[in-house]
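Enquirer: Sequence first, then the predicted structure:
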Amino acid sequence: MTPPGRRAAHKQQTRAAIRAAALDLISRQGYQATTVAQIAEAADISHTTLFRYFESKEQVLIHDDLDDARQEMLTRIPPGLPPFDLARQIVTGMFTIANADPWSSNAERFRLLRSEPVLAMAYQLEADRVMQEGIDFIADYTGTPADGLPLRVFIAALSAVMMHIANRADSIDQTTLEDLLVAIDLLEQGLPL
């Protein structure tokens, strides 16, 4: 029987091999021309094994395995912060987690997620899922109804600004974080020009 630590390491290596194969093939051939069978062959696994690790071809590139890290970061936020300080903490935490992860911060992955239409649509759905988790956290943290207009407007303004900045960036780097934090400052100041 394989020890649990070795089994987890093997799973992590297999996920990394699948991702590397998918990234390479899709970068060279395009998303539509790359098949699951090609990815599996390049990763030296069967296509059924690929589907044990990822539910679809899109998810190979989209999923980042950072849900637990994001949840942990949220639990470390001190209580009682005003809304914009809370937003800064969340944005900085999310950025730091993503930027420290080689897969999440991979520039070629980022380019493909923005340039391949199928991936861009699926990535938007994933971003919406993560955003909803953030909304639920902010609602609980502030004691504000999640479906209330004040929170919906606050989130809509923040997410629109963040998407605008992220979509204009060539990569997610320290400059992107600085721009995001300045944008939050501008929102807090009432959008001075």
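Expert: Great, that's in hand.
Enquirer: From now on I want contacts and neighbour counts done on CA atoms only, so please keep to that.
Expert: Will do.
Enquirer: which stretches of this structure form helices?
Expert: 4-29, 36-43, 47-53, 57-62, 67-75, 83-100, 107-115, 117-142, 149-168, 174-188 (DSSP state H).
Enquirer: List the buried residues of the last one.
Expert: Neighbour-count burial for helix 174-188, with 16 or more other Cα atoms under 10 Å as criterion, is recorded at T176, L177, L180, L181, A183, I184, D185, L187.
Enquirer: want to compare, so here's the second one:
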Amino acid sequence: MTTPLTPPDTTRGRRGGLREQHKARTRAAIRAAAMELFAQQGYAGTTVEEIAARAEVSHTTFFRYFQSKEQVVIADDLDDQRTAALAAIPPGLGHFDLIRHLITTHYRIAVADEWASSTRRQQLIHDEPLLRTAYQLESDRAISAITDFFAAYTGLRVDDLRLRVFIAAVSGVVFHIADTIVDPTDERNLSTLLEAVDLLESGLPL
């Protein structure tokens, strides 16, 4: 007797997809409401309650999507893409070529995202002291994560002085240049960042 075939359950995938779409729409609505209010009454003068009301969500829902008012602006939702990009890096690159690969990949991931590459977002982070502080904390966490990745990739210990000095030098230069970027979508920014890495590799000639 032939066992009847059971059709695949596609409803679970559809439900999961719809949930993700709903989450994305809600996050976008909260961000849009926040940016409208920041433009109207300033960042410091805007409360979480006002953002939630403008986005037509509850105070509880706001904190389900963002840990704080700062994170509405700072978070960019690109961690999964960055993780996938790290996993796809081929083995055997030298440390400067690895840095170039990371800068190029991460820059293009950000540029392709409307929120991450928003000039309004960039200007707000630059102008608001609280956001600059929050952004610096995020940058410090990113540097720590890159250090861990470099250690695993190169086989060096995380506390190896050579690795620490290399990461500190590169990140200092890269973040300094990135801080002057006005239009994140301008491809010339990437060329400048890579040229800075070239100068570091060549011994900082003047």
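Expert: Perfect, I can see it now. Small disclaimer: the values here were computed from a predicted structure and weren't measured.
Enquirer: Work out the TM-score between the chains.
Expert: Here the TM-score for the pair of chains, by TM-score structural alignment, normalised by the length of structure 1, is 0.96; 193 aligned residues with a Cα RMSD of 1.3 Å.
Enquirer: returning to that earlier point: need the buried residues of helix 174-188 of structure 1 in JSON lines with distance to Q12 of structure 1, can you?
Expert: Below are the buried residues of helix 174-188 of structure 1 laid out as JSON lines (distance: Cα to Cα, whole Å):
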{"residue": "T176", "distance to Q12 of structure 1": "29"}
{"residue": "L177", "distance to Q12 of structure 1": "28"}
{"residue": "L180", "distance to Q12 of structure 1": "32"}
{"residue": "L181", "distance to Q12 of structure 1": "33"}
{"residue": "A183", "distance to Q12 of structure 1": "36"}
{"residue": "I184", "distance to Q12 of structure 1": "36"}
{"residue": "D185", "distance to Q12 of structure 1": "39"}
{"residue": "L187", "distance to Q12 of structure 1": "40"}
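Enquirer: Now flag whichever of these is closest to G93 of structure 1.
Expert: L177 (10.3 Å; Cα to Cα).
Enquirer: Quick check: closest non-adjacent residue to Q123 of structure 2.
Expert: V182 (7.5 Å; Cα to Cα, 6 or more residues apart in numbering).
Enquirer: now the corresponding residue of structure 2 for T48 of structure 1: how far from A52 of structure 2?
Expert: Counting by TM-score structural alignment, T48 of structure 1 lines up with T60 in structure 2. As judged by Cα to Cα, to the nearest Å, T60 of structure 2 and A52 of structure 2 stand 9 Å apart.
Enquirer: Just want to know which of these two has more residues nearby.
Expert: A52 (21 against 10; other Cα atoms under 10 Å).
Enquirer: which ones are touching that one?
Expert: With contacts defined as Cα atoms under 8 Å, 6 or more residues apart in numbering, A52 of structure 2 is in contact with I30, A33, S58, H59, F62.
Enquirer: same thing with D113 of structure 2?
Expert: With Cα under 8 Å, 6+ apart, D113 of structure 2 has no contacts at all.
Enquirer: Could you check which residue of structure 1 pairs with it?
Expert: Match for D113 of structure 2 (TM-score structural alignment): D101.
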